[in-house]
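Have a look; sequence and predicted model below, questions after that.
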Amino acid sequence: MYLREFFHQNSEKLKHAGIVDHKLETRILISNYMNWTQSKYISSLNLSLKSKHIYDINKLIKRRINHEPLQYITGIVEFYKRTFLVNKNVLIPRNETEILIEETIKFINKNKINNPKILDLCTGSGIIAISIAKEIPDSSITATDISQKALDIAKINAKKHNVKINFIKSDCLESINEEYNIVISNPPYIKTNNLKFLEKEVQMEPKIALDGGHDGVTIIRKIIEHLPKICIFNKYAIFIEIDPEIKKKCVEISQKAFPDSLVYIVKDLKKVDRILIIKNNQFSIF
């Protein structure tokens, strides 16, 4: 079978399965399996595929028809100008999380924080810690996660991008005994009762990385209430990704834990409240 015909058949299969970007995803699955660039794919449309290739790619297509996330099938995700490895043990990075990184980097540069000590909580695949390490080379970063399997992926990604990060298996702050200038986190923040309403693809991601408890702030509360113990006195800033539905609770928890600090929210590119920031008055906002 020629590639052109094979592509059309499988694109239609994904379309009938409700995959919106069915043409793009079909091309990605084929190209990823064949290890082709986009130009190589286009130049190969009249190529006759081997039966083994057809068999193997059909298995990948079937996984996508069953709504397994594309990133888990290919094993890679593009995030913040870089490629990272992912699997079923880690959350798939969203575009919104790039705002979390951008705000952190902007804050560090604006306030001219030299050799910042940074703590990344709930690191997952390590994309936040690694992205910041690449952009702020003089930073000292510790990244934690409750899942050893997630940390294993994070370590592979750190090695791939040639950055040194101290990875620690920890339930939030339980194993942390140092102080930090910057704390950043993309914790679980979806209400437990809302998990069943998520897209089928999202429901295949690790529940432990999604479930924020009955009120959505169980993990966030646990983090914020213990942060005063590890934030460097008068020289700290905290960046946490949140769901707009829990914004009010997050602000209340933050103001109670840090009564003398400024607490504010930054919107994402869709103008949705997304990043909770807590900072002491020694630092500038803009």
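Received the coordinates, thanks. Residues are numbered from 1 along each chain as shown.

going forward, measure contacts and count neighbours with C-alpha atoms only.
Noted.

Name the next helix or strand downstream of the strand or helix carrying Val266, please.
Using DSSP states H and E, Val266 sits in strand 262-267. Once the chain leaves strand 262-267, the next helix or strand it forms, by DSSP H and E, is strand 273-279.

Summarise which helices and strands that next one is packed against.
Packing partners of strand 273-279 (3 or more C-alpha pairs under 8 Å, 6 or more residues apart in numbering; DSSP states H and E): helix 96-110, strand 237-241, helix 247-257, strand 262-267.

Among those, which comes closest to Lys279?
For these, proximity to Lys279 was assessed by C-alpha to C-alpha; strand 237-241 is nearest, at 4.2 Å.

Show me what the closest one is packed against.
If you count contacts as 3+ C-alpha pairs under 8 Å, 6+ apart, strand 237-241 packs onto helix 96-110, strand 182-185, strand 273-279.

Now do that strand and strand 262-267, the angle between them.
Calculated by axes from the mean of the first three to the mean of the last three C-alpha atoms, to 10 degrees, strand 237-241 forms an angle of 40 degrees with strand 262-267.

and here's the other structure:
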Amino acid sequence: MPLHRLPTLQRFETLAPLRRATGAWRAAGERIVLVPTMGALHEGHLALIAHARRLGDRVVASIFVNPTQFGPNEDFARYPRDTETDLRLLAEAGADAAWTPEVATMYPPGFSTSVRVSGLTEGLCGAFRPGHFEGVATVVVKLLNQVRPHAALFGEKDYQQLQVIRRAARDLDLDVAIEGMPTRRETDGLALSSRNRYLSPAERAIAPRLYAVLARIADAAGRGEAAAPLLDRGRAELEAAGFGPVQYLEIRDAESLAPVERVERPARVLAAAYLGRTRLIDNLPIG
């Protein structure tokens, strides 16, 4: 694989030319890596692009704000969108192609199929966002079928989402490697997220407390302390700092996402909490 290739970004808005391009790359024996995004790109996304360039010969990034993963009272309408800036950032990061379909392209009239992953979707974010993971699984399976990559990269900040996508790919025998990358953070620990721009200056000053609480819980649980008292103290600390509601703060098995009382194998501590009107999620590995 060339080490210093600086590709010219191609933008595809309809499926036929995208498939011609990716088909030609596959025919030439080139390895394709997909980085799905909803745009509003930040350094976390660009780190995924950089890693994708190391993994493959061709990097495709999708930009699609997927309406089916937003609930009726969620932020679909106000979700940040700046496609021109995103395309410039992708070009500078060395992506080969951007797949930017319209909603009608992804969900044409009469569309009536969905992908539902049971078990993994029934707690954590799934308990508070009905239908969210069905929308995620459906759109990701479509993206994988459209681009036909050899691998697809996702950030671990959305850890439950990553596990759902891995299970869907495995269960449906999709010929693609699903890989996760550690969460990118600000210097004060706040996980990078497109929604961070919603935070007021006062909220932004409080937001890193979420990471700090998770880090203390992960450290203590990794040393063998029981989960319940750690989580109770962590929830109280978040609420005292100004978070609310705290939707969940839990320790789960890293693969199955089953609840864990005492860590004896790889696990994650995961949280979702509102700070003002902004919903923040984060997680850290244990063990």
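That came through, no problem. Computed from a prediction, not measured in an experiment: that's the story for all the values here.

TM-score for this pair?
After superposition, the two chains reach a TM-score (TM-score structural alignment, normalised by the length of the first structure) of 0.33; 122 aligned residues with a C-alpha RMSD of 4.2 Å.

circling back to that earlier point, just the buried residues of the strand holding Val266 of the first structure, please?
Across strand 262-267 of the first structure, burial judged by 16 or more other C-alpha atoms under 10 Å covers Leu262, Val263, Ile265, Val266.

The stretch 51-200 of the first structure: strands as residue ranges?
Using DSSP state E, counting those that start in this stretch, the strands of the stretch 51-200 of the first structure run over 76-79, 82-85, 117-121, 140-145, 166-169, 182-185.

helices or strands up against the third one?
Just to be clear, that refers to strand 117-121 of the first structure. Secondary-structure packing of strand 117-121 of the first structure (3+ C-alpha pairs under 8 Å, 6+ apart): strand 140-145, strand 182-185.

Could you give the number of residues near the nearest residue to Gln148 of the first structure once chain neighbours are set aside?
The spatially closest residue to Gln148 of the first structure, leaving aside those adjacent along the chain, is Lys169, at 6.3 Å (C-alpha to C-alpha, 6 or more residues apart in numbering). For Lys169 of the first structure, the neighbour count with other C-alpha atoms under 10 Å is 19.

Would you check that Lys169 of the first structure makes contact with Ala150?
No. With contact defined as C-alpha atoms under 8 Å, Lys169 of the first structure and Ala150 do not form a contacting pair (9.5 Å).

circling back to that earlier point, let me know the angle separating the strand holding Val266 of the first structure from strand 273-279.
Angle, strand 262-267 of the first structure to strand 273-279, by the same axes, to 10 degrees: 160 degrees.

circling back to that earlier point, can you redo the helices and strands packed on strand 117-121 of the first structure as a markdown table with distance to Gln71 of the first structure and mean neighbour count?
Compiled in a markdown table, those are given as follows (distance: least, C-alpha to C-alpha, whole Å; neighbours: other C-alpha atoms under 10 Å):
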| stretch | distance to Gln71 of the first structure | mean neighbour count |
| --- | --- | --- |
| strand 140-145 | 21 | 23 |
| strand 182-185 | 22 | 25 |
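
Mind putting those strands into CSV with distance to Met34 of the first structure?
Putting these into CSV (distance: least, C-alpha to C-alpha, whole Å) gives the following:
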stretch, distance to Met34 of the first structure
strand 140-145, 34
strand 182-185, 36
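
re the thing from before, so which of the buried residues of strand 262-267 of the first structure would you say is closest to Lys222 of the first structure?
Nearest to Lys222 of the first structure among those: Val263, at 17.2 Å, using C-alpha to C-alpha.

how much space is there between that closest one and Ile253 of the first structure?
Val263 of the first structure sits 10 Å away from Ile253 of the first structure, going by C-alpha to C-alpha, to the nearest Å.

again, but for Ile277 of the first structure
Counting by C-alpha to C-alpha, the gap from Ile277 of the first structure to Ile253 of the first structure is 12 Å.

For these two, work out which one has more neighbours and name it.
Shown here are Ile277 of the first structure and Ile253; by other C-alpha under 10 Å, Ile277 has more neighbours (24 against 17).

For Glu179 of the second structure, list the residues it contacts.
Ala151, Ala152, Leu153, Phe154 (C-alpha atoms under 8 Å, 6 or more residues apart in numbering).

switch the cut-off to 10 Å
Ala151, Ala152, Leu153, Phe154, Gly155, Glu156, Leu162, Ile165, Arg166 (C-alpha atoms under 10 Å, 6 or more residues apart in numbering).

Filter those residues down to the ones in strands?
Ala151, Ala152, Leu153, Phe154, Gly155 (DSSP state E).

Check these for burial and list the buried ones.
Burial by neighbour count, judged by 16+ other C-alpha under 10 Å, picks out Ala151, Ala152, Leu153, Phe154, Gly155 from these.

Not counting its neighbours along the chain, what's nearest the second one?
This points to Ala152 of the second structure. The nearest residue in space to Ala152 of the second structure (C-alpha to C-alpha, 6+ apart) is Leu34, at 4.6 Å.

what about the one you found, neighbour count?
Leu34 of the second structure is flanked by 30 other residues according to other C-alpha under 10 Å.

just Leu85 of the first structure next, same as before
Per other C-alpha under 10 Å, the neighbour tally for Leu85 of the first structure reads 21.

Give the closest residue to it in space, chain neighbours not counted.
Leaving aside its chain neighbours, Leu85 of the first structure sits nearest to Ile76 (4.5 Å; criterion: C-alpha to C-alpha, 6+ apart).
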